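Asks: Below: sequence and its predicted model.
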Amino acid sequence: SVFCATHVFEPSVKSALYGLSLIIKSDFYAALRKQKLILALLDAHTQFDVKGQHADASVIILEDATPYAMIEEDISSNFIYSAAEFFEVHYAHMNAQTACPFQFSGYLTIFGILTVLRKHTPLPDNELKLALEQLTSAVAQHTALLIVEHNTITSFKVNNIEHITLLERAAGSRGLKLTEFAVGVNDAIAPFIDYSVNSQMNEGISGIHVALGDGSSGYHIDFLCPGAVFSPAPPL
């Protein structure tokens, strides 16, 4: 069984149908094979470059850090997995009291964002929700420039308009500190993706994404940079 968490992204029939269409168009086995290649790189190296037309950044992975990933052996018998697990290799840092497993610095051109709030307060902040929906639409239409310094987001501009105050307000107790670094492996959905839809399937797009927030004290927000190339950094 494969499930896609529509309810914590955009709980609508339109979003569910969009997610289902991308699931159908995805090549699960190709994505799992690509995850295996990335795991081999992570076993052999700790310093990486994120390069390409839309990115210029560096990533350092702690030597004892363990990535979340799947390979074909994981589906050799009965299973229940989220669709997201098939399409990304990622490091998460949800506990602020522990060392972050990665350190990221540089810039990414962002083609889409995703917003998730797993815990709703008794009085939801509809004004904040609307502001994030408008930001999602603006990024999908114009792209955005994300700048990160030592795991802290220092700028997020759409059409030269800064939105970092909104991000800090939305992210909750973790503020502007990154909580996730991920490599997407779902090549097959590239021609069909719609970044204006807040769908979990979008985060698997081949390339890089980073995120802030824990999804509980505030929103978890993913920043998607498709096509960015993740490769070992050359020796100094």
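Replies: That came through fine. Numbering: from 1, shown residues only.
Asks: okay, CA-based contacts and neighbour counts for the rest of this
Replies: Will do.
Asks: Could you pull out the strands in this structure for me?
Replies: 2-3, 47-52, 55-61, 81-82, 88-92, 102-110, 112-116, 144-149, 152-158, 161-162, 178-184, 207-212, 220-226, 229-232 (DSSP state E).
Asks: okay, now the one to match up with it:
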Amino acid sequence: MSPSRMISTLFGDEEPSIIADSDSFLQECKLWGFKTANISELMELPKSSIVFSFSNAAAKRTFEIAKNTKTKKSIFCATQVFEPTLPTALYSLRLLLNSDFDRSLRTQRSVLNMLNSNHDFSLYGNEADATVSILPHAQPYALLSEDISENFVQSVAEFFEVHYAHMNAQEPCPFSFTGTLKVAGILTVLRKHNSILPEGLRASLKWLSDRISIEGAFLSISDNTIISLKLNNEEQIKLLDLAAGSRGLKLTEFAIGVNEEISSSIDYRVNSQMNEGISGVHLAIGDGSSGFHIDFLSPSVSVSPIH
């Protein structure tokens, strides 16, 4: 999909500006032909914008000035909670520009209809062997075309997945997952420093991510609890349990990705939010606060109702 078609789908005739708090990133975007602005210099968002926040302060400011902007269409990329580096941000922007937003929104609607019309599903393809059941009245989150027909500020991730989240441990989980998945990559998010977590976890997770991106891994889940993550027959579950914080090995998310256009361009070594939208499924543990939120990406997996 050409950037011009992506821009037309989301912004109509309005060319979007790139907004960020990194001058080096903005300079690169200028070389790509975009209008740019530093978030610190704005009192309102442009009518159409793509925002990359490299710090929590920039993310907070984005939403503060969005409240003061009457007419706005904006994609928000929270770079700071993944990997706030120039190469990662440029990688994410490149994938974003090559994504088929129109197709992804239409696929989200189709997936949403399937999930709302059935309760039990099988997962197959790419060596997956799993089932998932959805609790009655559970509400999946999906982004539809009518959600962006007028003013919006939407996280980039919401354009490319339909998901169920279980972030409140005191409430029933909206899904029940059991089975095995072949994992091509992981993503890790820690929203703020947590002194209770062991030292060196970030480096250990980077090591794990690099290994998985090369060798792949097999994830086993029993009744929403991860019981194994094997890399070349080496068990890595202790690292996951240490990193995930108070939620431990219990699943906190089940999602179906719909971004088929980027499948051949993914680099699983990069901790980019764009990766999780790849067509297939992903599961997650952790809440991102008491411990890391860790996504396990399993591309090319299909989800089908069990009748």
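Replies: It's in. Remember, predicted model here, so these are calculated numbers, not experimental data.
Asks: among the strands of structure 1, which is nearest Val197 of structure 1?
Replies: Val197 of structure 1 lies closest to strand 112-116 among the strands of structure 1, at 8.4 Å (CA to CA).
Asks: can you tell which of the strands of structure 1 is closest to Ala138 of structure 1?
Replies: Per CA to CA, nearest to Ala138 of structure 1 of the strands of structure 1: strand 152-158, 7.1 Å.
Asks: What residues in structure 2 pair up with that closest one?
Replies: Following TM-score structural alignment, the partner segment of strand 152-158 of structure 1 in structure 2 covers residues 225-231.
Asks: Translate Ser196 of structure 1 into the numbering of structure 2.
Replies: Aligned partner of Ser196 of structure 1 by TM-score structural alignment: Arg269.
Asks: what number of residues lie near its match?
Replies: The local packing of Arg269 of structure 2 (other CA atoms under 10 Å) involves 20 other residues.
Asks: Surely it touches Thr188?
Replies: No - counting by CA atoms under 8 Å, Arg269 of structure 2 stays clear of Thr188, with 11.3 Å between them.
Asks: hmm, back to that, what sits against the match of Ser196 of structure 1?
Replies: Gly185, Ser209, Asp210, Ser213 (CA atoms under 8 Å, 6 or more residues apart in numbering).
Asks: at 7 Å instead, please
Replies: Ser209, Asp210, Ser213 (CA atoms under 7 Å, 6 or more residues apart in numbering).
Asks: before we move on, the earlier item: so can I have CSV of the strands of structure 1 showing mean neighbour count?
Replies: Shown next, in CSV, are the strands of structure 1 (neighbours: other CA atoms under 10 Å):
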stretch, mean neighbour count
strand 2-3, 12
strand 47-52, 20
strand 55-61, 20
strand 81-82, 14
strand 88-92, 23
strand 102-110, 22
strand 112-116, 26
strand 144-149, 21
strand 152-158, 18
strand 161-162, 12
strand 178-184, 26
strand 207-212, 26
strand 220-226, 26
strand 229-232, 18
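Asks: Using a markdown table, please lay out those together with distance to Ala16 of structure 1.
Replies: Shown next, in a markdown table, are these (distance: least, CA to CA, whole Å):
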| stretch | distance to Ala16 of structure 1 |
| --- | --- |
| strand 2-3 | 11 |
| strand 47-52 | 32 |
| strand 55-61 | 31 |
| strand 81-82 | 14 |
| strand 88-92 | 20 |
| strand 102-110 | 23 |
| strand 112-116 | 15 |
| strand 144-149 | 26 |
| strand 152-158 | 27 |
| strand 161-162 | 31 |
| strand 178-184 | 21 |
| strand 207-212 | 22 |
| strand 220-226 | 19 |
| strand 229-232 | 30 |
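Asks: With respect to Pro124 of structure 1, which of those strands lies nearest?
Replies: Of all the strands of structure 1, strand 112-116 sits nearest to Pro124 of structure 1, with 13.5 Å by CA to CA.
Asks: sorry, back to before: just the ones of the contacts of Arg269 of structure 2 in helices?
Replies: Residues of those located in helices (DSSP state H): Ser209, Asp210, Ser213.
Asks: Most neighbours among these, please name it.
Replies: Most neighbours among those, by other CA under 10 Å: Ser209, with 22 neighbours.
Asks: which residue in structure 1 lines up with that residue?
Replies: That one, Ser209 of structure 2, aligns with Thr136 by TM-score structural alignment.
Asks: Give me the buried stretch members for stretch 108-127 of structure 2, please.
Replies: Gln108, Arg109, Val111, Leu112, Leu115, His119, Asp120, Phe121, Ser122, Leu123, Tyr124 (16 or more other CA atoms under 10 Å).
Asks: can you tell me what part of structure 1 it aligns to?
Replies: Against structure 1, stretch 108-127 of structure 2 falls on residues 35-54 (TM-score structural alignment).
Asks: now that stretch, how far from the centre of its chain.
Replies: Averaging C-alpha positions (CA atoms, centre = their mean, to the nearest Å) puts stretch 35-54 of structure 1 16 Å from its chain's average.
Asks: Need the contact partners of that stretch.
Replies: 56-63, 69-71, 88-89, 108-109, 185, 228-233.
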